[in-house]
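A.B. asks: pasting the sequence and the predicted coordinates here, then a few questions.
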Amino acid sequence: MNTIKVYYLDSASSFLKELIGNRLRDYLQGEKVPFLYEKATIGALKRSPRFQYVFKNHLPEDEEFIIVLLALIPHLLPDFFTEIIADFLQEGGELPEFGGIKGNHHRGIIPTGETALFVLSGKDLEKRSRMAQLLSSDSWLVKNNILSLEPVPETEPRCSGRLVLNEEASEYLLTGKISRPKFSLEFGAEFLATEQSWDDLVLNPHTVNQIREIEIWLRHNQTLLNDWGMKNKLKPGYRALFHGPPGTGKTMTAMLIGKYTQREVYRVDLSKIVSKYVGETEKNLSKIFDKGQNKDWILFFDEADAIFGKRTNVKDAHDKYANQEVAYLLQKIEQYTGLVILASNLKSNIDEAFTRRIHTIIYFPKPTPEERVQIWKRTFPAQVKFEPDLDLEEISLNYELTGANIVNVVHKVCLELLSRNTVMLSNELLIENIKKEYLKEGKMI
């Protein structure tokens, strides 16, 4: 808390209070106070670790930084602007030139674009015009998703919109951390993590080699782009397609890639993303891609066929909008700078336009009998002992199960052993539960 107090409550508020006070003395009292500020103070603030994190290690112009401070200060001191204006308007009255609005819950003044123009430019129309460019849609602050102007009705001046500091930026400046987004209707992606390791996952050797290519990209791509000068020659991001039968390790692989490359993995829930309403699917997807951009998130689209499937011939308006969604996805995926993994049971279900843009296509086959033996042995806890007539090699040869099937069987068997107060597993009990797993999936033995 001491660091926050020094950087923000003291330095930032004192700096802004003096700056705004000088502007109001000039504007209301005719005192020709030069628009000067302590360069050392603003320089130290701009270079502080938290601001540098928010600014992505970029050093903003002084005016850009002041706009960010104006947007931040109500989060720290709700009465900040009210008190300053009250000192100059002791008999009451309004100051529309200052801008600002009242919120639904916040009882102080919330700064608007007009507030920024007033503080930075006063009555200087030429300078106001230049400062307005710092709030335009193609400005550095807006393009880097640090700050924006809240949209207003077309009939009202654009700069009367509220200064909106990015939610993650304000949280980091206040607390020094960024919370993971919560899985909800507003954010249809779920954080994935695992306690398991690569030793717990048994995969085909060819599959393992291809996965290694992804890890190599994650570890060395920034060096290739920046230090080796390939930034202007290569498109950002990496796209992979995992395909194969259910239960063969596609999701677990995505989680382990994230774990061992120190990246967060988010599984996109297509049931929350895809909407029957025109434009809603694109809007929902945009939230996820925009949040993940520049965070090194791994975006994992399970059952990707639902949204990355083949486009249809346009027969009606529904087909037209469905194809537009696919085109939008193509654009967002190509712009995403991190790793996108599409998972599908069948490679042939994915639209060719996507497969052409995919860097690597990895097949996850059902495990061989030899691989099934390894999975059985690695899945059973050390407490379980096998009766002499139980032969895991024979079980693996006779019953074609995926890794997920085997985990399910082991889970049921272990619970059964605990209920019987024993650790000895018989051949009969294991086969009985294997048959249940077959029946569950509608298969005959």
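C.D. replies: Looks like it arrived, so ask away.

A.B. asks: use CA for all of it now, contacts and neighbours both
C.D. replies: Will do.

A.B. asks: ok, the residue nearest the centre of the chain - contacts?
C.D. replies: With distances taken as C-alpha atoms, centre = their mean, the residue of the chain nearest its centroid is Gly292 (2.7 Å). Neighbouring residues of Gly292 by C-alpha atoms under 8 Å, 6 or more residues apart in numbering: Leu299, Gly338.

A.B. asks: thought Ser121 was touching Thr115?
C.D. replies: No. Using C-alpha atoms under 8 Å, Ser121 is not in contact with Thr115; the gap is 9.9 Å.

A.B. asks: looking at those two, which is more packed in?
C.D. replies: Between Ser121 and Thr115, Thr115 has the larger neighbour count (other C-alpha atoms under 10 Å), namely 27 against 19.

A.B. asks: show me what the helix or strand harbouring Ala169 is in contact with.
C.D. replies: Ala169 is part of helix 167-175 when elements are defined by DSSP states H and E. Outside helix 167-175, the residues that touch it by C-alpha under 8 Å, 6+ apart are Ile4, Arg50, Phe51, Val54, Leu72, His75, Leu76, Ile146, Lys177, Ile178, Ser179.

A.B. asks: tell me which helix or strand the residue nearest to Leu185 when sequence neighbours are not counted sits in.
C.D. replies: The spatial neighbour of Leu185 that comes closest, neighbours along the chain excluded (C-alpha to C-alpha, 6 or more residues apart in numbering), is Lys272 at 6.2 Å. Using DSSP H and E, Lys272 sits within helix 270-273.

A.B. asks: which residues touch that helix?
C.D. replies: Leu185, Gly188, Thr281, Asn284, Leu285, Phe301, Ala306, Ile307.

A.B. asks: in CSV: those residues, plus neighbour count and distance to Lys435.
C.D. replies: Supplementary listing: these in CSV, determined by neighbours: other C-alpha atoms under 10 Å; distance: C-alpha to C-alpha, whole Å:
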residue, neighbour count, distance to Lys435
Leu185, 12, 39
Gly188, 22, 36
Thr281, 20, 41
Asn284, 19, 42
Leu285, 22, 41
Phe301, 24, 31
Ala306, 15, 31
Ile307, 19, 35
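
A.B. asks: Gly403 and Thr379, how far apart?
C.D. replies: 9 Å (C-alpha to C-alpha, to the nearest Å).

A.B. asks: neighbour count: the two, which is higher?
C.D. replies: Remark: of Gly403 and Thr379, Gly403 carries more neighbours, 24 against 17, as counted by other C-alpha under 10 Å.

A.B. asks: put this next to the previous one:
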Amino acid sequence: MVSKAHDNAQTIQLELDWLQQILKARSALNGNPASGPSDLLQIPAPELQGLDSAYSDLVRKLRLGPEERFLLILAAVPHIRPQLLDMFMSRNQLTQQIYTEFGGRKGKSHNGFIPTGETVLFILAGNDLKKRFQYQNLLDSTGVLFRENLLRLGEVEPEESFLNGTLTISREVLDQITTGKVQKPAFNSEFPAQRLQTPLSWEDLVLPEETWMQLRELEVWLKHKDFLMKEWKMSRILKPGYKALFFGPPGTGKTLTAALLGKKMGVDVYRIDLSRLVSKYIGETEKNLSKVFDRAERQGWILFFDEADALFGKRTSVSDAHDRYANQEVSYLLQRIEDYDGLVILATNLKNNLDDAFMRRFQASIFFPMPQSEERLILWEKGFPEQAKLEPKIDLPTIAASHELSGGGIVNVIQHSLLMALENEDKVIRLEDIREGIRREYQKVGRTI
């Protein structure tokens, strides 16, 4: 890791030196238009052949030319060497404001200069209108850096020019080309997704054969999706991605299955916290969702939406502005799910609560039923630690046959009985504690033993 970070530093330094030459040339041209080349990208970019770094790998992989490399390093500068852009902080003596043609913004907690689309065009085109229009194409969303979500222009107010948006580099690309280690995003109000992980394995998951067969199709899709869409050119017929519905009672393994799928296939799984989606600030919900989807698309995550009926349930008539805005949020989310080229899993306890029009969007609808007697016995037997001692009168086959519990419910009962056993001097698990745990689980759903 240290070696990679060292190699990255050498390569980035070359790019920074190149950018500084361009900035000096722009400054000189402003004072004397005949002082240098009119096209600043004629200043040769560093030769990266033979350099082994994440940055040079990225340049080669995406076949980035001088224009794209200029954009990439300019977007990275505020995070790497912010003082390089201090020249743009000078103020117009008449207005006491930063010169309008510089573009740029000051961050909320960053005192330095943050470049915008206007900054890009000022550096490359100056006052040359023809060149301005030419280089404006670099900021088109179809450009490779924007298409691959490595860069983005920040949102602006409707009446503002889109070029006033800040030029932003994705966090994972920045991590990769600097430290060489991509950080996992933190779960918070602005990033309403949490990574799902589990120490368990497929052997710990007890499901009926029909459910296993349907899950196998998800594995096969994750394994062969690129070949299916690119080599067999099925992208002309099939919509991007794969959408699956997991439905069934609570505690039947829906969340665990999503985590295990990612674990087996080597793909990160992120659960979207639906309770955090609806923001009291108009537009914030879409902005936060955009952060999740943009990063997921770059990293190929599996996205898992729990309690899907909370947002995608059957809707009644719109009665006020809040309802209308909620519908806009749902429409935005639906569109992002529709366009997502990875695996999206939505989970619900009640399939019938979902809107029929939404149901048609799924390629798979997988039922997670309550376990039957034989499956419950496996869960009971696997749930207790090997070193645990059960008192002789505990008959697990009878308990499994007599008490209808989900896998999650059985785990709760086992935990209760283990905790009670730890309070006993002999550490033996007692039947009465198992029965008490079962009574509590039944009480949760209004049942009695």
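C.D. replies: Good, I have the coordinates. Computed from a prediction, not measured in an experiment: that's the story for all the values here.

A.B. asks: care to give me the TM-score?
C.D. replies: Once the chains are overlaid, their TM-score stands at 0.88 when taken by TM-score structural alignment, normalised by the length of structure 1; 436 aligned residues with a C-alpha RMSD of 3.0 Å.

A.B. asks: the residue nearest to the centre of structure 1 matches what in structure 2?
C.D. replies: In structure 2, Gly292 of structure 1 lines up with Ala296, judged by TM-score structural alignment.

A.B. asks: picking up where we left off before, so what corresponds to the residue nearest to Leu185 of structure 1 in structure 2?
C.D. replies: Lys272 of structure 1 maps onto Arg276 in structure 2, by TM-score structural alignment.

A.B. asks: how many residues are close by that match?
C.D. replies: 15.

A.B. asks: just the helices from the stretch 251-400 of structure 1, written as ranges.
C.D. replies: 270-273, 280-292, 305-308, 317-335, 352-355, 369-379, 392-398 (DSSP state H, counting those that start in this stretch).

A.B. asks: kindly apply the preceding question to the stretch 51-200 of structure 1 instead.
C.D. replies: Using DSSP H, counting those that start in this stretch, helices in the stretch 51-200 of structure 1 cover 62-76, 80-88, 113-121, 125-132, 140-143, 167-175.

A.B. asks: Leu165 of structure 1 contacts Glu150, doesn't it?
C.D. replies: No. Using C-alpha under 8 Å, Leu165 of structure 1 makes no contact with Glu150, being 10.0 Å away.

A.B. asks: and the two? Which one has more around it.
C.D. replies: Leu165 (24 against 15).

A.B. asks: what sits against that one?
C.D. replies: By C-alpha under 8 Å, 6+ apart, the residues touching Leu165 of structure 1 are Val68, Ala71, Leu72, Ile146, Leu147, Ser148.

A.B. asks: so of the residues you listed, which two are at opposite extremes in space?
C.D. replies: Leu72 and Ser148 (12.4 Å; C-alpha to C-alpha).

A.B. asks: hang on, Tyr332 of structure 2 packs against Thr285?
C.D. replies: No. If you go by C-alpha under 8 Å, Tyr332 of structure 2 and Thr285 don't touch, sitting 9.5 Å apart.

A.B. asks: to which residue of structure 1 is Arg336 of structure 2 aligned?
C.D. replies: Match for Arg336 of structure 2 (TM-score structural alignment): Lys332.

A.B. asks: burial measure for that match, as a count.
C.D. replies: So Lys332 of structure 1, with other C-alpha under 10 Å, has 16 neighbours.

A.B. asks: who touches stretch 279-290 of structure 1?
C.D. replies: Glu186, Phe187, Gly188, Ala189, Ile273, Val274, Ser275, Glu325, Tyr328, Leu329, Lys332, Tyr336.

A.B. asks: how about 10 Å then?
C.D. replies: 145, 181, 185-189, 266, 268, 270, 272-275, 292, 297, 299, 307, 321-322, 324-326, 328-329, 332-333, 335-338 (C-alpha atoms under 10 Å, 6 or more residues apart in numbering).

A.B. asks: likewise for stretch 306-317 of structure 1?
C.D. replies: 270-271, 273-274, 281, 301, 303, 319-327, 329-330, 342, 344, 347-355.

A.B. asks: residue in structure 2 matching Thr360 of structure 1?
C.D. replies: Checking TM-score structural alignment: Thr360 of structure 1 goes with Ala364.

A.B. asks: should've said Pro388 of structure 1
C.D. replies: Per TM-score structural alignment, Pro388 of structure 1 is aligned with Pro392.

A.B. asks: again with Thr261 of structure 1
C.D. replies: Using TM-score structural alignment, Thr261 of structure 1 pairs with Met265 in structure 2.

A.B. asks: that match touches Arg216, doesn't it?
C.D. replies: No. Contact criterion C-alpha atoms under 10 Å: Met265 of structure 2 and Arg216 do not qualify, at 11.7 Å.

A.B. asks: give me the common contacts of these two.
C.D. replies: Common neighbours of Met265 of structure 2 and Arg216 (C-alpha under 10 Å, 6+ apart) are Leu222.

A.B. asks: correct me, but Phe88 of structure 2 touches Pro82?
C.D. replies: No. Contact criterion C-alpha under 10 Å: Phe88 of structure 2 and Pro82 do not qualify, at 11.1 Å.

A.B. asks: more neighbours, those two?
C.D. replies: Phe88 (20 against 16).

A.B. asks: which ones are touching the residue lying closest to that one once chain neighbours are set aside?
C.D. replies: Spatial nearest neighbour of Phe88 of structure 2, chain neighbours left out: Phe102 (6.4 Å); criterion: C-alpha to C-alpha, 6+ apart. Contacts were defined as C-alpha under 10 Å, 6+ apart; by that measure Phe102 of structure 2 touches 87-90, 115-123, 126.

A.B. asks: what does Arg158 of structure 1 give?
C.D. replies: Contacts of Arg158 of structure 1 (C-alpha under 10 Å, 6+ apart): Thr112, Gly113, Glu114, Ala132, Leu135, Ser136, Leu149, Glu150, Pro151, Val152.

A.B. asks: same deal with Val373 of structure 1?
C.D. replies: Applying C-alpha under 10 Å, 6+ apart, the residues near Val373 of structure 1 are Val202, Pro367, Asp391, Leu392, Glu393, Glu394, Ile395, Ser396, Leu397.

A.B. asks: which of these sits closest to Cys414 of structure 1?
C.D. replies: Using C-alpha to C-alpha, the contacts of Val373 of structure 1 come closest to Cys414 of structure 1 at Leu392, 15.8 Å.

A.B. asks: mind listing the strands for structure 2?
C.D. replies: Under the criterion DSSP state E, structure 2 contains strands at 105-106, 113-114, 151-153, 167-169, 193-196, 242-247, 269-272, 302-305, 343-348, 364-367, 389-390, 428-429.
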